[in-house]
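1. predicted model, plus sequence, below.
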Amino acid sequence: MSETKQYFVLRREGGTLKVSFEAVAMQVRGACAEIDGVTGISVAEASNEWVGQRGIVIERGEGEADCRIKVYITVLYGNVITETAAAVQENVKQAVESCLSLNVTSVDVYVSGITFPKQ
């Protein structure tokens, strides 16, 4: 994990726009929270990738605006996991592309746990 802040640098007609990996991770966290059945984001596995927010990995893609996202979630018991994961993929991609002007090439969802309702 790198200590220096990393950015996507988008060249525009009037100058450049820098979007930090941290800003992308915050957008991902918000998009996950909007999905019914997602109870949280869990710790990502140790790797050499950028892990800024717990359970969210951002990778730079081929182009200057391309990114790959990995998110580790926990799901509420009783929800259809494949449907919940698909909803997370779609919502994360839409949120990052529309709000941050990045091209999301993939959203990999890892269901790392199940949360049981409190009785």
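-> Perfect, I can see it now.
2. contacts, neighbours, all on C-alpha from now
-> Fine.
3. with adjacent residues omitted, what lies nearest to the residue most central in space within the chain?
-> By Cα atoms, centre = their mean, the chain has its centre lying nearest to Val28, at 3.9 Å. Nearest residue to Val28, sequence neighbours excluded (Cα to Cα, 6 or more residues apart in numbering): Val92, at 5.6 Å.
4. what's the longest strand in the protein?
-> Secondary structure assigned by DSSP state E gives strand 103-115 as the longest strand of the chain.
5. summarise which helices and strands that strand is packed against.
-> Using 3 or more Cα pairs under 8 Å, 6 or more residues apart in numbering; DSSP states H and E as the contact criterion, the elements in contact with strand 103-115 are strand 66-76, helix 81-100.
6. against that first model, consider the following:
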Amino acid sequence: MDTTVDKKDKSSGLGSIRIADEVVSIIAGLAATEVDGIAGMSGGLVGGIAEMLGRKNFSKGVKVEVGEQEAAIDLYLIVKYGVRIPDIALLVQENVKKEIETMTGLRVVEVNIHVQGVGFPPEESREEEVVRVR
């Protein structure tokens, strides 16, 4: 579904601007993963298969509902182990809202965070941390 973003100055007569929902999804996914503390996005089986085939799916774990001038976003996240989830979720909400509004001109009415899992560091990193503690 494409979305038409109406400009305030309609007298110019230049035409309309259409932004695909997929574009809004990609912006939201990239903005979410920019936040330190996010291990990745949870996209289910289809997203995992696409990545195994070598295609990076930037809209994985993102659901958008886009109206004529507004957008609502649902993000399905995997957080890094040890972070404070409410703090990270707030940072993600703020970053996603800012990026979508800046890049598309749409007003973001809500950014819902669904924490789907916790990402742990690779095995050798955890072993190093245990050794340092002793």
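-> Perfect, thanks for sending it. Keep in mind that what you see is a predicted model, and the values were worked out from it rather than measured.
7. got a TM-score for the two of them?
-> Their TM-score after superposition, calculated using TM-score structural alignment, normalised by the length of structure 1, is reported as 0.82; 105 aligned residues with a Cα RMSD of 1.5 Å.
8. number of nearby residues for the corresponding residue of structure 1 for Val108 of structure 2?
-> Matched to structure 1 by TM-score structural alignment, Val108 of structure 2 sits across from Val104. Residues lying near Val104 of structure 1 (other Cα atoms under 10 Å) number 19.
9. the one 10 residues further on now?
-> Neighbourhood size, Ile114 of structure 1 [other Cα under 10 Å]: 18.
10. now check structure 2 for the residue matching it.
-> Counting by TM-score structural alignment, Ile114 of structure 1 lines up with Val118 in structure 2.
11. just give me the neighbour total for Val19 of structure 1.
-> In terms of burial, Val19 of structure 1 registers 17 neighbours under the definition other Cα under 10 Å.
12. from the contact counts, what lies against the one helix or strand Val46 of structure 2 maps to?
-> Using DSSP states H and E, Val46 of structure 2 maps to helix 44-52. The contact analysis (3+ Cα pairs under 8 Å, 6+ apart) places helix 44-52 of structure 2 against no helix or strand.
13. ok, back up a step: what lines up with the residue nearest to Val28 of structure 1 in structure 2?
-> In the superposition onto structure 2, Val92 of structure 1 corresponds to Val96 when matched by TM-score structural alignment.
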